[in-house]
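*Asks:* This is the structure alone, sequence omitted:
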């Protein structure tokens, strides 16, 4: 079956990796529930319902015309309208968007919310661009994308390179073109114009909530544990915040220039000022806090000994060598805050060593879950408090954890969060697809 996926999607390494990971988890179903592993179902699940690729022309501040490529892969709508973020980064290509969309289908299914899966983006790099350039790009991007989305069709959100600024420009252009204030067409909006409390914090918070549930199942907690978080983007920053709130201590964070180690615990206020206000590099952290921290420009952040590791940067950032180092240094838990940040070989090493391992489709689901809560508030013209929204997020992450545990136990793999997450999500999507016929 996987050979057919390889043949139909040549050269798409990230997408192939994501499909292979799910297919590997289906073995227990093949033994007792062969109907779920029929090729007719698998073939449709692995094939996007729609793939859109388009040109995005825009003019930079010097008057030069630039051209980027835009993508939107609407992968599966069996459970609801397509839902998934937009990524603006030079690495974006069709393989990455398809891998993200495929993962999103199962991630969204685990939330229990009525949303399907999709993903999109562009190879545009917002770093170093002025606000005016970013606005012109977003307006051009939306001028094509608008015809493919809608609150009952496809609801994009943010991802790497797409934050509140970009969502604002995209929403403004959508409103301008359609002459409709359709709040539910995009999530991640500003609080004053249809956004949800906790959406900014949701993915990072959700990852830590999931890790806390994993530890609670083993009779312990994050309190007093040393934690390493890769990345200093939105997910990482709020993972750091929630770890500290729950009594853990984050001792290292990173960006593309290297990583900093602060054994006293990373000062979140300093880090946020550097990354969110000045848009600076993590190396500047040492300049702010002095000798208590050190910056390392080479090597891997996973060389820093810790009890909990939260990869929150990008795909395949934690490889086989990193996994061996983490195990040797006594790591107890790894929870993926990014999409597929751990290579298959690394994940196998961690799981074989008895390390608690949470795949991104479960641990990373807090962001899209809160996006669905934003859609719910938009539909009812309502606005929830921070406390109410955070509690609902925590409840959803607890439910995802329990679903993974129950499903893994049901197929004879207790404690395997990868098998539990993949099977629970796959069964839910497959059941809906069968019920709706061959479409």
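*Replies:* Cool, the structure landed. In this text the structure is predicted, and so the values were computed from the model without any measurement. Numbering: from 1, shown residues only.
*Asks:* Could you use CA atoms for every contact and neighbour count after this?
*Replies:* OK.
*Asks:* Would you tell me which strand is longest in this protein?
*Replies:* Of all segments of type strand in the chain, defined using DSSP state E, the longest is strand 65-76.
*Asks:* How about residues contacting that strand?
*Replies:* 45, 47-60, 82, 93-94, 97-98, 101-102, 105, 116-124, 141, 145, 154 (C-alpha atoms under 8 Å, 6 or more residues apart in numbering).
*Asks:* Return the members of these classed as buried.
*Replies:* 45, 47-48, 51, 53, 56-59, 82, 93-94, 97-98, 101-102, 105, 116-124, 141, 145, 154 (16 or more other C-alpha atoms under 10 Å).
*Asks:* this is the comparison structure:
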């Protein structure tokens, strides 16, 4: 349970002096880790760790730059580009690039801050960073997108490298954009190196990379099910509500279907689709094809034959959490703050037992509180609602990016089976680390409660980063 009694000073603690209040997304991410750490016994058992908070919350470097290009109408456009190089104690800066009109410094700082700890939980040598461009790519031609990528990389190339900072894709930056960005870097620097991940398989990419985040969140959830039921249950027969319709949601849905679960929903920014009998692999394939063309789910349902025989219900302006009927598992895979407190209550009422974020900070603080109270007050283990945050459950993507970096360094390519095996092992190791930290530092008063993965994920990742910072003199 999130115990805020006598802890109201968490949000006004002296360590908060490093947080800028006009940055709500970053403030929320910072508050989350502070709450998890302060509501545990970590600082009581090891007081030295408290001094890490004000240091780790400040980026090592923030790079802001102008990006200009000529659009297809021959008019010059300009946008703000960013790279937040947050922490390199655990390895080269690592984190995605987001091309979207919502990009601003608060969102990139929140994502970069989360990335530090997420990357630490992979067990690989990676620091944390995030970057992007405030631009809308919808309606632009391939040639214009190429010009945008080359203009963006013209400045970014000064600040990255395979041993310095290795960006990847994120919202708005898929395989096409990574290709253009890599080509630009190679041209500007006269160097072919593993400076970006998510590359094409024909030029340095890794198998399983597109699937990794979606597969990874399902593998983590399977570990939750195994632990909670002592191996008696699996995805078979489970009703799974998934939000989003992009890369993460698509591959999470495919893996759930493969493991015998029923996917009852997908969504985008304009609405959601609900299926009582289960969304099919053919429907997921249709969505994947159409989303590259920036089509909405409403358009896809009307245009693609996969939805003719296996009909779904489209609900405009809605998210799936309170309208999907009975839900056993919820996988938020869209964007930040996509599950509200009221929606969390709706999920609990709908019978949800496992909630794992495929998105970054997918649940609001109010939603997390609902799930944690349901877990900590359960009258039996079977009644627990087990929630885990994205820094633990959605690290599969960056984990396989780390494996791509390893393959690039060795100039080899691993088989699909080897990469998938390493991904499964990584997610299971992460789960075990998180449970261990929760048991050691987040002591429960209710003997029926499962360990708090919310606290455990924050604690385990913080310790890994903090120890590296102490060893290297970043904190003294």
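*Replies:* Structure's in. What do you need? The structure displayed is predicted, hence computed values, not measured ones.
*Asks:* TM between them?
*Replies:* Remark: TM-score between the superposed chains equals 0.97 [TM-score structural alignment, normalised by the length of the first structure]; 436 aligned residues with a C-alpha RMSD of 1.4 Å.
*Asks:* thinking again about what came up before, what span of the second structure lines up against the longest strand of the first structure?
*Replies:* Aligned by TM-score structural alignment, strand 65-76 of the first structure corresponds to residues 76-87 of the second structure.
*Asks:* what's the answer for stretch 232-247 of the first structure, then?
*Replies:* Counting by TM-score structural alignment, stretch 232-247 of the first structure sits on residues 245-260 of the second structure.
*Asks:* which outside residues touch the matching stretch?
*Replies:* 210-211, 213-215, 217-218, 235-238, 240, 242-243, 262-263, 266-268, 280-281, 284, 287-288, 291, 333-334, 358.
*Asks:* try stretch 209-225 of the second structure
*Replies:* Residues contacting stretch 209-225 of the second structure (C-alpha under 8 Å, 6+ apart): 198, 231, 233-235, 247-253, 255-256, 354, 356-358, 386, 393-398, 400-401, 423-424, 427-428, 431.
*Asks:* What's the separation between the counterpart of residue 343 of the second structure in the first structure and residue 308 of the first structure?
*Replies:* In the first structure, the residue paired with residue 343 of the second structure is residue 322, using TM-score structural alignment. Residue 322 of the first structure sits 14 Å away from residue 308 of the first structure, going by C-alpha to C-alpha, to the nearest Å.
*Asks:* quick one, which of those two is more surrounded?
*Replies:* residue 308 (25 against 19; other C-alpha atoms under 10 Å).
*Asks:* Alignment lookup: that one to the second structure.
*Replies:* By TM-score structural alignment, residue 308 of the first structure lines up with residue 329.
*Asks:* How about residue 31 of the first structure?
*Replies:* In the second structure, residue 31 of the first structure lands on residue 44 (TM-score structural alignment).
*Asks:* Checking that match next. Helix, strand or coil?
*Replies:* helix (DSSP: H, G, I helix; E, B strand; the rest coil).
*Asks:* Please list the outside residues in contact with the host helix or strand of the match of residue 343 of the second structure.
*Replies:* Per DSSP states H and E, residue 322 of the first structure falls inside helix 320-328. Helix 320-328 of the first structure has contacts (C-alpha under 8 Å, 6+ apart) with 300, 302-303, 305-306, 343, 345-347, 349-350, 353, 355.
*Asks:* for the second structure, which helix is longest?
*Replies:* helix 416-441 (DSSP state H).
*Asks:* same for that helix, what does it pack against?
*Replies:* Using 3 or more C-alpha pairs under 8 Å, 6 or more residues apart in numbering; DSSP states H and E, the elements in contact with helix 416-441 of the second structure are helix 212-229, helix 390-393, helix 396-410, helix 453-471.
*Asks:* on that earlier part again, now list whatever residues contact both of residue 322 and residue 308 of the first structure.
*Replies:* In contact with both residue 322 of the first structure and residue 308: no residue, using C-alpha under 8 Å, 6+ apart.
*Asks:* how near is the residue of the second structure lying at maximal distance from its centre to residue 149 of the second structure?
*Replies:* In the second structure, residue 74 marks the outermost C-alpha relative to the chain mean, sitting 37.1 Å out by C-alpha atoms, centre = their mean. Relative to residue 149 of the second structure, residue 74 of the second structure is positioned 17 Å away (C-alpha to C-alpha).
*Asks:* Map residue 95 of the first structure across to the second structure for me.
*Replies:* Match for residue 95 of the first structure (TM-score structural alignment): residue 106.
*Asks:* Tell me if I'm right that that match and residue 25 touch.
*Replies:* Yes. Contact criterion C-alpha atoms under 8 Å: residue 106 of the second structure and residue 25 qualify, at 5.8 Å.
*Asks:* Settle it for me: which of the two has more neighbours?
*Replies:* A count of neighbours by other C-alpha under 10 Å puts residue 25 above the other of residue 106 of the second structure and residue 25, at 20 against 17.
*Asks:* is it true that the more buried one lies in a helix?
*Replies:* Yes. Read with three-state DSSP, residue 25 of the second structure is one of the residues of a helix.
*Asks:* quick one: the counterpart of it in the first structure from residue 233 of the first structure, how far?
*Replies:* Residue 25 of the second structure maps onto residue 14 in the first structure when the alignment is built from TM-score structural alignment. Per C-alpha to C-alpha, residue 14 of the first structure is found 22 Å from residue 233 of the first structure.
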